[in-house]
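Student: here are the coordinates; sequence isn't available:
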């Protein structure tokens, strides 16, 4: 039996007159969309338009909550009291849920953005706070987690549905976290390299780190960042390479 994997992209990150990414083209390739909720990027009109396109293309809709950090695109690490952080997640997930319903769709999953995602990949308690807050809004949500990190341990402890994610366009540290964007080689821009890495990891059932370490993990979904200039090329090449290797692209949950 061939393997199956979801392809997801972070999107809906334009804001007013500022355009970020090529969501329309990505939505013809990926099977899941993580849509910004207005805190790190996005606005109500962008959310509405992106979700309508996702519904039109049969792409699964997810909320992509982040820190209140428009200037830093959600990539500045922030120290926020946990109750305030929980409310910030609830607020964003609730907005996404309502906008998805109005677009004729259904919000199926949640994925934390940027620095919030990176911090929770290192801190299980912080991850639990964020995921519990999202599940307060909808206990049936799937939580998209960075495979093999504190995020996965947190969601397993909570006993909720989850999808384990690896990244096509990012290099890995030996603890399954992502290499800091400030470091050379952290972001992968070569579409063919990204595709080869993803086929290798899915077939191996493991994250292959920058140092060559193998971290065995469940893999349900592959991410391409929508703000990467080569995002569409990477997504297209990853999907082509996976399908050539007998790996089907299909929205989770998988049987």
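Tutor: Now that the structure is in, tell me what you want to look at. All values reported here derive from a predicted model rather than from experimental measurement. Numbers count the residues shown, from 1 in each chain.
Student: use CA for all of it now, contacts and neighbours both
Tutor: Noted.
Student: I'd say residue 217 and residue 205 touch.
Tutor: Yes: the criterion here is Cα atoms under 8 Å, and residue 217 meets it with residue 205 at 5.9 Å.
Student: between those two, who's got more neighbours?
Tutor: Summary of the neighbour comparison: residue 217 and residue 205, criterion other Cα atoms under 10 Å, with residue 217 having more neighbours (18 against 15).
Student: ok, now which ones touch that one?
Tutor: 147, 148, 205, 206, 207 (Cα atoms under 8 Å, 6 or more residues apart in numbering).
Student: and the closest residue to residue 153 other than its chain neighbours, how far from residue 146?
Tutor: What sits nearest to residue 153 in space, not counting adjacent residues and going by Cα to Cα, 6 or more residues apart in numbering, is residue 124, at 6.8 Å. As judged by Cα to Cα, to the nearest Å, residue 124 and residue 146 stand 12 Å apart.
Student: who's more crowded, these two?
Tutor: Set side by side, residue 124 and residue 146 show unequal neighbour counts under other Cα under 10 Å, the larger going to residue 146 at 27 against 18.
Student: and the contacts of stretch 234-245?
Tutor: Defining contact as Cα under 8 Å, 6+ apart, one finds that stretch 234-245 is touched by 7, 26, 29-30, 168-169, 189-192, 194-196, 198-199, 224, 248-249.
Student: chain center to the helix or strand encompassing residue 194, what's the gap?
Tutor: Mapping residue 194 onto the secondary structure by DSSP states H and E places it in helix 191-204. Relative to the mean C-alpha coordinate of its chain, helix 191-204 is positioned 17 Å out (Cα atoms, centre = their mean, to the nearest Å).
Student: who does the helix or strand just after that helix touch, helix- and strand-wise?
Tutor: Scanning forward in sequence from helix 191-204, with DSSP H and E defining helices and strands, the next element found is strand 206-208. The helices and strands touching strand 206-208, judged by 3 or more Cα pairs under 8 Å, 6 or more residues apart in numbering; DSSP states H and E, are strand 214-216.
Student: what about 10 Å?
Tutor: Contacts of strand 206-208 with other secondary structure elements, assessed using 3 or more Cα pairs under 10 Å, 6 or more residues apart in numbering; DSSP states H and E, are made with strand 162-167, helix 191-204, strand 214-216.
Student: quick one, the longest one and strand 162-167 angle?
Tutor: Right, helix 191-204. Here helix 191-204 runs at 140 degrees with respect to strand 162-167, directions being taken by axes from the mean of the first three to the mean of the last three Cα atoms, to 10 degrees.
Student: report the buried residues of helix 191-204.
Tutor: Residues of helix 191-204 classed as buried under the neighbour-count rule (16 or more other Cα atoms under 10 Å) are 191, 192, 194, 195, 197, 198, 199, 201, 202.
Student: wait, which of the helices and strands packed on strand 206-208 is closest to residue 35?
Tutor: strand 162-167 (16.1 Å; Cα to Cα).
Student: and the closest one, what other elements does it pack with?
Tutor: Contact partners of strand 162-167 among helices and strands, from 3+ Cα pairs under 10 Å, 6+ apart: strand 4-11, strand 107-110, strand 142-146, helix 150-158, helix 191-204, strand 206-208, strand 221-225.
Student: check it against this one:
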């Protein structure tokens, strides 16, 4: 073993009513942290409870994946929400998941923004501060999973919230260490072998290849795989196998 420890997280519970998107059952056997949709971009009470029950049973950490209120756009449309309103909506989403986590004999152990909100709080201090305020009201000291050096990283620290650095094995990076927008070709990487290789490089070398073919330094304690990517389960299997074969211990951060 190398002594390197990495968390593997995935976006789960992204269904609504009769509509399902993520294979939660399979992915919860592979990841160590579950970013559970809290009803604003996807998810409903029954789905939230089911995912919390399975996660608790398998020792997977439960995280609240908070979003703009955007079911129709899956939380991936840019929105302008007043800061006080956004803070309250963040608190509301975390609180709803906390109930189901407690019922499962577990707890919400971290928060991660989703989609357009995640991208917005990379560079927008006001929206980032609103998210941090919402998290703090729900549970002071709850860690925020985010890009290193982002605005939310700074704002969370200002109100006493721990932050956990995250990287994406299945997303393309710019030369500045940010994610390529999903509107651009090649923003999402779907080849399991390529994603697995990138995961190992991120964990062991703390760097990733950019869209320009250059390396950029990226520090991370957690790697994300998107549960809605086609072939997500096979990808997660190959990523976990590659990490373990490279001597990386896959273990939750929370």
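Tutor: Everything's here; your move. Note that the coordinates shown come from a computational prediction; the quantities given were computed from them, not determined experimentally.
Student: tell me how they score on TM after superposing.
Tutor: The TM-score (TM-score structural alignment, normalised by the length of structure 2) is 0.95; 253 aligned residues with a Cα RMSD of 1.4 Å.
Student: neighbour-wise, which one of the contacts of residue 217 of structure 1 leads?
Tutor: The most neighbours, when these are compared by other Cα under 10 Å, belong to residue 207, which has 29 neighbours.
Student: which helix in structure 1 has the most residues?
Tutor: Selection of the longest helix in structure 1 by residue count, based on DSSP state H, yields helix 82-102.
Student: tell me what that one is packed against?
Tutor: Partner elements for helix 82-102 of structure 1 (3+ Cα pairs under 10 Å, 6+ apart): strand 32-36, helix 44-56, strand 60-64, strand 107-110, helix 124-137.
Student: give the aligned range of it in structure 2.
Tutor: Aligned by TM-score structural alignment, helix 82-102 of structure 1 corresponds to residues 83-103 of structure 2.
Student: what comes up buried for that stretch?
Tutor: In stretch 83-103 of structure 2, residues buried by neighbour count (16+ other Cα under 10 Å) are 83, 86-95, 97-101.
Student: that stretch: average distance to aligned residues in structure 1?
Tutor: Taken over the aligned residues, the distance from stretch 83-103 of structure 2 to structure 1 averages 0.7 Å (mean Cα distance after the TM-score superposition for structure 1).
Student: in TSV, list the helices and strands packed on strand 206-208 of structure 1 along with distance to residue 235 of structure 1.
Tutor: As requested, those are exported to TSV (distance: least, Cα to Cα, whole Å):
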stretch	distance to residue 235 of structure 1
strand 162-167	11
helix 191-204	8
strand 214-216	23
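Student: among those, which is nearest residue 232 of structure 1?
Tutor: Using Cα to Cα and comparing those, the one that lies nearest residue 232 of structure 1 is helix 191-204, at 9.1 Å.
Student: what's the angle from the closest one to strand 221-225?
Tutor: Comparing the axes of helix 191-204 of structure 1 and strand 221-225 via the same axes, to 10 degrees yields an angle of 160 degrees.
Student: packing partners of helix 191-204 of structure 1?
Tutor: strand 162-167, strand 206-208, strand 214-216, strand 221-225, helix 231-244.
Student: give me the mean distance between the first one and structure 2.
Tutor: Same thing as strand 162-167 of structure 1. Once the two structures are superposed, the average separation between strand 162-167 of structure 1 and the matching residues of structure 2 is 0.8 Å (mean Cα distance after the TM-score superposition for structure 1).
Student: in structure 2, what stretch matches that strand?
Tutor: Strand 162-167 of structure 1 covers residues 163-168 of structure 2 once aligned (TM-score structural alignment).
Student: how far is that stretch from where the chain is centred?
Tutor: Using Cα atoms, centre = their mean, the mean C-alpha position of stretch 163-168 of structure 2 is found 8 Å from that of the whole chain.
Student: how about stretch 156-168 of structure 1?
Tutor: Offset of stretch 156-168 of structure 1 from its chain centre (Cα atoms, centre = their mean): 11 Å.
Student: what's the span of it, first residue to last?
Tutor: 24 Å.
Student: got the buried residues for that stretch?
Tutor: The neighbour-count criterion (16+ other Cα under 10 Å) identifies 160, 162, 163, 164, 165, 166, 167, 168 as the buried residues of stretch 156-168 of structure 1.
Student: how about a markdown table for those, with distance to residue 61 of structure 1 added?
Tutor: Below are the buried residues of stretch 156-168 of structure 1 laid out as a markdown table (distance: Cα to Cα, whole Å):
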| residue | distance to residue 61 of structure 1 |
| --- | --- |
| 160 | 18 |
| 162 | 14 |
| 163 | 14 |
| 164 | 16 |
| 165 | 16 |
| 166 | 18 |
| 167 | 18 |
| 168 | 20 |
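Student: ok, back up a step: take the helices and strands packed on helix 191-204 of structure 1 and lay them out in TSV including distance to residue 253 of structure 1.
Tutor: Shown next, in TSV, are those (distance: least, Cα to Cα, whole Å):
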stretch	distance to residue 253 of structure 1
strand 162-167	8
strand 206-208	19
strand 214-216	20
strand 221-225	10
helix 231-244	18
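Student: returning to what we had before: any shared contact partners between residue 124 and residue 146 of structure 1?
Tutor: residue 152 (Cα atoms under 10 Å, 6 or more residues apart in numbering).
Student: show me what residue 133 of structure 2 aligns to in structure 1.
Tutor: Using TM-score structural alignment, the equivalent of residue 133 of structure 2 in structure 1 is residue 132.
Student: ok so, going back, which one of the buried residues of helix 191-204 of structure 1 is nearest residue 138 of structure 1?
Tutor: Of all those, the one with the least separation from residue 138 of structure 1 (Cα to Cα) is residue 202, at 29.9 Å.
Student: tell me which residues touch that closest one, please.
Tutor: With contacts defined as Cα under 10 Å, 6+ apart, residue 202 of structure 1 is in contact with 3, 4, 5, 166, 217, 218, 219, 220, 221, 222, 242, 247.
Student: 7 Å instead?
Tutor: Residue 202 of structure 1 makes contact with residue 219 under the criterion Cα atoms under 7 Å, 6 or more residues apart in numbering.
Student: what does the one 5 residues further on give?
Tutor: For residue 207 of structure 1, the set of contacting residues under the criterion of Cα under 7 Å, 6+ apart consists of 201, 214, 215, 216, 217.
Student: tell me the buried residues in stretch 14-28 of structure 1?
Tutor: Neighbour counts over stretch 14-28 of structure 1 (16+ other Cα under 10 Å) mark 14, 15, 20, 21, 22, 23, 24, 26, 27, 28 as buried.
Student: ok, of those residues, which one's closest to residue 38 of structure 1?
Tutor: Looking across the buried residues of stretch 14-28 of structure 1 and measuring by Cα to Cα, the closest to residue 38 of structure 1 is residue 15, at 8.3 Å.
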